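Peer 1: Quick one: sequence plus predicted model below, questions after.
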Amino acid sequence: MDKANIKRLRTQSLLKELVASALNNFDDELINSQIVLDAECKKGRYDAFIYLDKQDYNKDEQQNILSKLQRVSKVIEAQCLNALQMYRCPKLHFKFDDTYERVSRLETLFKQINKG
């Protein structure tokens, strides 16, 4: 593993903790109830994707939450910048993680294959 990869992984780990902490500080219940599952920085660490737990939200609720998070993303980025002590914080992009749904669909398919 090269030095740049190690820095990126360290930044991802720190962002996951810092964003979760920052979300808990908001007064809005929809924002502070979000669970950060993962953070993924793109090469160069200019963009970071923050993956959130869906928690049985429907599509409209997810869009509402994502729009609220986009409005407060600059505040979260500023808090992360102070904690990371970097010259620039990655631009945060929030997404709901659908990995669990994909895994459960695959498990269902495998069960169907094993039966028939």
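Peer 2: Received the coordinates, thanks.

Peer 1: CA only for contacts and neighbour counts going forward, please
Peer 2: Will do.

Peer 1: and residue 51, helix, strand or coil?
Peer 2: strand (DSSP: H, G, I helix; E, B strand; the rest coil).

Peer 1: Included below, for side-by-side comparison, is a second structure:
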Amino acid sequence: MKSINLQRTESLLMELIPEALSTLSDERIRSLPITGVNCKNGKYDAIVYFDGSDFEDKEIPGVISALTKASGRIKSYVLSATGWYKCPNFKFVNDKSLESSKSIEDLFRQIQKDKKSES
């Protein structure tokens, strides 16, 4: 179970990271949807999950590289917005849970169609 302070930090980062990304010049990451933030080791490390479903699999490493390069600017933005003394180190991960939930929904639709065609 996470502490309330850690949950609050994650929630705040969920708001601030997309704002910080929107100020950057790289089109690939400027409007990238952030789907989750998971803080580790207190506030020292944070895994930032993004929805990479608009990109092909071969493009994802480039997106992660761009996010990693922009990490310093994102940290500066977060620090200025919050007044924190220290900002977590960010690790960016493509969130595949959205893709899997979409394929599950597609599977349910297919089953429903099959049942209707059998009747």
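Peer 2: It's in. Note that the structure is a prediction, hence the values are computed from the model and not measured.

Peer 1: where along structure 2 do the strands fall?
Peer 2: 34-40, 45-50, 89-94 (DSSP state E).

Peer 1: Just list the residues touching the spatially most central residue of structure 1, thanks.
Peer 2: Nearest to the mean C-alpha position of structure 1, by CA atoms, centre = their mean, lies residue 50 at 1.9 Å. Residue 50 of structure 1 sits next to 16, 36, 37, 38, 39, 40, 92, 93, 94, 95 when contact means CA atoms under 8 Å, 6 or more residues apart in numbering.

Peer 1: In structure 2, what residue corresponds to it?
Peer 2: Alignment note (TM-score structural alignment): residue 50 of structure 1 maps to residue 48 of structure 2.

Peer 1: State which helix of structure 1 is the longest.
Peer 2: Longest helix in structure 1 by number of residues (criterion: DSSP state H): helix 59-84.

Peer 1: Show me what that helix is packed up against.
Peer 2: helix 3-24, helix 29-32, strand 91-96 (3 or more CA pairs under 8 Å, 6 or more residues apart in numbering; DSSP states H and E).

Peer 1: That helix vs structure 2 - mean distance after superposition?
Peer 2: After superposition onto structure 2, helix 59-84 of structure 1 sits on average 1.0 Å from its aligned residues (mean CA distance after the TM-score superposition for structure 1).
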